[in-house]
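*Asks:* below is the structure, and that's it, no one-letter string:
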């Protein structure tokens, strides 16, 4: 799932935010060593945090229907994972980097979710929205300065892009056959027929 979000963001940056620009798009950690090796203008999309989006967790089971419209299986609802990306622009001049960041910001702000045509694999199969936010304040337990310190680099202007991606748990329970209208029980010499109706269960004794 993570690599599918990566590819969607790559296409969003190249085809939408930068309008087909031939700039490099990288997902490497933007460390000092990486910056020293870079030899072309680059947009870096660094995944620095993964955690569950608890606001979107659902309870219960979802029904899966067969071709006859009957319940064939039940499975747990998908979980949503928040993938947080640090998006930065790397050129020779700060002015060019700011211009790139401006284009990226406007491009991301066009969408509240990743455009469906950009989704592939399991994200496309689930056919669920993939919400996306940009430049929101970070949670209290996380600061961008700490991220840069962990990378060993200097603080740099960046965009915080968070994608809430659904992922299937894979846990499924097969459903039993549909209930019959009547159930007959043998109780010695007599038989008792239980009939299920909209008002409840009625019993009728049938003598042999």
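*Replies:* Here it is on my side, so go on. If you're wondering where the values come from, they're calculated on a predicted model, not measured in any experiment.
*Asks:* for the rest of this, base every contact and every neighbour count on C-alpha atoms.
*Replies:* Fine.
*Asks:* what about residue 7, distance to residue 18?
*Replies:* According to Cα to Cα, to the nearest Å, residue 7 and residue 18 sit 15 Å apart.
*Asks:* likewise for residue 75?
*Replies:* 40 Å.
*Asks:* same check on residue 104?
*Replies:* Taking Cα to Cα, one finds residue 104 at 7 Å from residue 18.
*Asks:* how about the helices of the chain, start to end?
*Replies:* 2-11, 32-37, 94-109, 121-126, 144-151 (DSSP state H).
*Asks:* save these as TSV, and put in mean neighbour count and distance to residue 187 too.
*Replies:* Compiled in TSV, the helices of the chain are given as follows (neighbours: other Cα atoms under 10 Å; distance: least, Cα to Cα, whole Å):
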stretch	mean neighbour count	distance to residue 187
helix 2-11	17	60
helix 32-37	10	81
helix 94-109	16	71
helix 121-126	14	50
helix 144-151	13	73
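*Asks:* of those, which approaches residue 190 most closely?
*Replies:* Across the helices of the chain, residue 190 has its closest neighbour in helix 121-126 (52.6 Å, Cα to Cα).
*Asks:* give me the contacts around that closest one.
*Replies:* Contacts of helix 121-126 with the rest of the structure, by Cα atoms under 8 Å, 6 or more residues apart in numbering, involve 1, 4, 116, 165, 166, 167.
*Asks:* the fourth one: how many residues sit nearby?
*Replies:* Burial of residue 165, expressed as a neighbour count using other Cα atoms under 10 Å, amounts to 25.
*Asks:* quick one: contacts for it?
*Replies:* Counted by Cα under 8 Å, 6+ apart, residue 165 has contacts 1, 5, 80, 81, 82, 83, 123, 130, 131.
*Asks:* also this one, for the comparison:
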């Protein structure tokens, strides 16, 4: 990702900001004392001095990925943006020429709020998302440009601070589940034996206790003994006489 941003910036500066200065070089070296002593031609230096995540652009959740039929096949995390901070300086024999180069670079960068899409290559071009950038904003509270020059061991020099928020899409892919249609899902149990049936005869457990799920036997109805209606009627007639 970083090298693709470098190439986009170099191409934009050479074709737009430095179109009339074919002898101006665009490099990405650290502007130390030793390096500055070796510069013998007009040079624009883009020194990448800081990389940190842009927390304001972090998103939660998952993004869906679709196939040619429009079906969700997988999900992945949204891209995370990282701020690439460049210290842009101009190096010539005269301070007036350096100021002229910085003015041309500033005018070029102010035309865009993001890197031009036609300048993007590789992964950045495949993503198809904007790559925002800001120019000459106040530095964060935890850092000053004087500290950067002190760390480089050089003298303070006029510069432009360019910050590019580049998306990084490296994320694990989570496969999506099967598609659910209007008829829903069918669930089966393949490990159940096909000949398993409920026994028809009642069975008993230990101690002749009934087993749950089996029919309870009903007690047999006993027939009543026949009544001797003739004898009982004769006895009742003799008692009445």
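*Replies:* Received the coordinates, thanks. Small disclaimer: the values here were computed from a predicted structure and weren't measured.
*Asks:* report the separation between the residue minimising distance to the centre of structure 2 and residue 65 of structure 2.
*Replies:* For structure 2, residue 77 is the residue whose C-alpha lies nearest the centre (Cα atoms, centre = their mean; 1.0 Å). As judged by Cα to Cα, residue 77 of structure 2 and residue 65 of structure 2 stand 11 Å apart.
*Asks:* if I pick the residue nearest to the centre of structure 2, what's in contact with it?
*Replies:* 60, 61, 62, 63, 169, 171, 172, 173.
*Asks:* buried only: go through the contacts of residue 165 of structure 1 for me.
*Replies:* Among those, the ones that count as buried by 16 or more other Cα atoms under 10 Å are 5, 80, 81, 82, 83, 123, 130, 131.
*Asks:* can you list these in JSON lines and add distance to residue 156 of structure 1?
*Replies:* Shown next, in JSON lines, are these (distance: Cα to Cα, whole Å):
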{"residue": "5", "distance to residue 156 of structure 1": "24"}
{"residue": "80", "distance to residue 156 of structure 1": "29"}
{"residue": "81", "distance to residue 156 of structure 1": "26"}
{"residue": "82", "distance to residue 156 of structure 1": "23"}
{"residue": "83", "distance to residue 156 of structure 1": "20"}
{"residue": "123", "distance to residue 156 of structure 1": "32"}
{"residue": "130", "distance to residue 156 of structure 1": "28"}
{"residue": "131", "distance to residue 156 of structure 1": "26"}
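*Asks:* excluding chain neighbours, what is closest to the aligned residue in structure 1 for residue 67 of structure 2?
*Replies:* Under the alignment (TM-score structural alignment), residue 67 of structure 2 pairs with residue 66 in structure 1. Spatial nearest neighbour of residue 66 of structure 1, excluding adjacent residues (Cα to Cα, 6 or more residues apart in numbering): residue 72 at 5.6 Å.
*Asks:* quick check: that neighbour vs residue 58 of structure 1, distance?
*Replies:* 21 Å.
*Asks:* of the two, which one has the most company?
*Replies:* Between residue 72 of structure 1 and residue 58, residue 72 has the larger neighbour count (other Cα under 10 Å), namely 17 against 13.
*Asks:* isn't the more buried one up against residue 172?
*Replies:* No. Applying Cα atoms under 8 Å as the test, residue 72 of structure 1 and residue 172 come out as separate, 10.4 Å apart.
*Asks:* now do the shared contacts for the two.
*Replies:* Counting by Cα under 8 Å, 6+ apart, nothing touches both residue 72 of structure 1 and residue 172.
*Asks:* where does stretch 75-90 of structure 1 end up in structure 2?
*Replies:* Against structure 2, stretch 75-90 of structure 1 falls on residues 76-91 (TM-score structural alignment).
*Asks:* now the matching stretch, how far from the centre of its chain.
*Replies:* Computed by Cα atoms, centre = their mean, to the nearest Å, the chain-centroid distance of stretch 76-91 of structure 2 equals 19 Å.
*Asks:* over to stretch 76-95 of structure 1?
*Replies:* Worked out by Cα atoms, centre = their mean, stretch 76-95 of structure 1 lies 14 Å from the chain centre.
*Asks:* quick one: the strands in structure 1?
*Replies:* 24-26, 42-52, 62-65, 71-75, 79-90, 132-134, 159-167, 172-174, 182-187, 190-197, 200-207 (DSSP state E).
*Asks:* list buried residues within the contacts of residue 77 of structure 2.
*Replies:* Buried, going by 16+ other Cα under 10 Å: residue 169, out of those.
*Asks:* what's residue 154 of structure 1 aligned with over in structure 2?
*Replies:* Residue 154 of structure 1 maps onto residue 155 in structure 2, by TM-score structural alignment.
*Asks:* against residue 31 of structure 2, how distant is the nearest residue to its match once chain neighbours are set aside?
*Replies:* Nearest in space to residue 155 of structure 2, with sequence neighbours left out and distances taken as Cα to Cα, 6+ apart, is residue 149 at 6.5 Å. Distance of residue 149 of structure 2 to residue 31 of structure 2, given as Cα to Cα: 9 Å.
*Asks:* which parts of stretch 50-69 of structure 1 are buried?
*Replies:* For stretch 50-69 of structure 1, by 16+ other Cα under 10 Å, it's 53, 63, 64.
*Asks:* adding distance to residue 89 of structure 1, write those residues out as a markdown table.
*Replies:* Output for these, formatted as a markdown table (distance: Cα to Cα, whole Å):
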| residue | distance to residue 89 of structure 1 |
| --- | --- |
| 53 | 28 |
| 63 | 45 |
| 64 | 45 |
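*Asks:* from these, pick the one nearest residue 111 of structure 1.
*Replies:* Closest to residue 111 of structure 1, out of all of the buried residues of stretch 50-69 of structure 1 and judged by Cα to Cα, is residue 53, at 19.1 Å.
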